[in-house]
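Trainee: Fold the following.
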Amino acid sequence: MPHLYVEYSANLPGLPEQQMLTELVSAVCSHPSIVDEFDVKGRIAATQQYVIGTGAGPRGFIHADLRLLSGRTPEAKKELSDLIAEVLRRLTPHPMGMLVQVSVEITDMDRASYHKSKL
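Mentor: Purely as a prediction, here's the structure:
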């Protein structure tokens, strides 16, 4: 914990996956509520099959979900969301004429049922 999942529509050519993940994990680790940088795990995946609304025209999306153990304040969650959104907006391509949606969600994981081991 934390786990950072990034999913994006495959019609965003040139999205710099590794750079984006590196900058996102660095942004999350920079927040004072994150105790150990080793705990932050990030992954990214392009989605081939998707539908965005019902209208015509090219559309794309990128969405990040940061999953944290429960207990952080709403202010801390908002700060983390803003840090993630800034990186997504800066690095997500937006081809001419395409509407691209950027979204971030902070999800609480239940402390009582979460398990982590180190091998």
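Trainee: Please count neighbours and contacts with C-alpha atoms only from this point.
Mentor: Will do.
Trainee: Could I get the contacting residues of the residue lying closest to Pro16 once chain neighbours are set aside?
Mentor: Excluding the flanking residues, the one nearest Pro16 by CA to CA, 6 or more residues apart in numbering is Leu91, at 7.2 Å. Going by CA atoms under 8 Å, 6 or more residues apart in numbering, Leu91 touches Leu15, Pro16, Met20.
Trainee: Could you also give me the structure for this next sequence, so I can compare it with the first?
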Amino acid sequence: MPHITVDYSESLSDAFDRRGFALELHPLTAEVIKDTVDNCKTRFRRVEETFVADGAPEHAVIHVEFVILQGRTETVKAELSHAVLELIRKHVASTPGVMVHTSVDVSELGKAYRKHVMV
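Mentor: As a prediction, this is how the structure comes out:
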């Protein structure tokens, strides 16, 4: 916890610095939701095809989904969303002719969530 999934358009593969993003995302997340960096887990999923508006190829998408433990206020969740949107801008190189649609969603894990780390 938190579990972070980042879906991004294939056309951004070279423009999106995923490692740099994650390296800054984890401390930011830990600070905002009062957790530790060690608990942050991010996976990136390149999406072969995204379709925005009229389907024009100049549209690309980055969507970040957080699933966190219950108990954070809506204010904290909104703070995290806003901070992550700003962070994305730092890690996507300008690509002439491409409009990048970014979004963030923060939801909570269910009460039945359990975790185990194998060593």
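Trainee: Put one on top of the other, what's the TM-score?
Mentor: Once superposed, the chains reach a TM-score of 0.88 (TM-score structural alignment, normalised by the length of structure 1), with 117 aligned residues with a CA RMSD of 1.5 Å.
Trainee: before we move on, back to that, in helices only, show me the contacts of Leu91 of structure 1.
Mentor: Per DSSP state H, helices hold the following members of these: Met20.
Trainee: Show me where structure 1 has its helices.
Mentor: Under DSSP H, structure 1 gives helices at 17-29, 74-91.
Trainee: With structure 2 overlaid, how far apart is the last one on average?
Mentor: Right, helix 74-91 of structure 1. Mean deviation of helix 74-91 of structure 1 relative to structure 2 after superposition (mean CA distance after the TM-score superposition for structure 1): 1.0 Å.
Trainee: Show me where structure 1 has its strands.
Mentor: Per DSSP state E, structure 1 carries strands over the ranges 3-9, 41-47, 59-69, 99-109.
Trainee: Which residue range of structure 2 does the third one align onto?
Mentor: Counterpart in structure 2 of strand 59-69 of structure 1, with TM-score structural alignment as the criterion, is residues 59-69.
Trainee: can you list contacts of that stretch?
Mentor: Applying CA under 8 Å, 6+ apart, the external contacts of stretch 59-69 of structure 2 come out as 1-9, 11-12, 50-52, 98-110.
Trainee: Could you report the separation of the spatially most central residue of structure 1 from Gly55 of structure 1?
Mentor: Against the mean C-alpha coordinate of structure 1, by CA atoms, centre = their mean, the closest residue is Ala64 at 2.3 Å. Counting by CA to CA, to the nearest Å, the separation of Ala64 of structure 1 from Gly55 of structure 1 is 24 Å.
Trainee: same deal with Asp108 of structure 1?
Mentor: Between Asp108 of structure 1 and Gly55 of structure 1 the computed distance is 33 Å (CA to CA).
Trainee: quick one: which of the two has more around it?
Mentor: Using other CA atoms under 10 Å as the criterion, Asp108 of structure 1 and Gly55 rank with Asp108 on top: 15 against 7.
Trainee: Quick check: the more buried one vs Leu21 of structure 1, distance?
Mentor: Counting by CA to CA, the gap from Asp108 of structure 1 to Leu21 of structure 1 is 21 Å.
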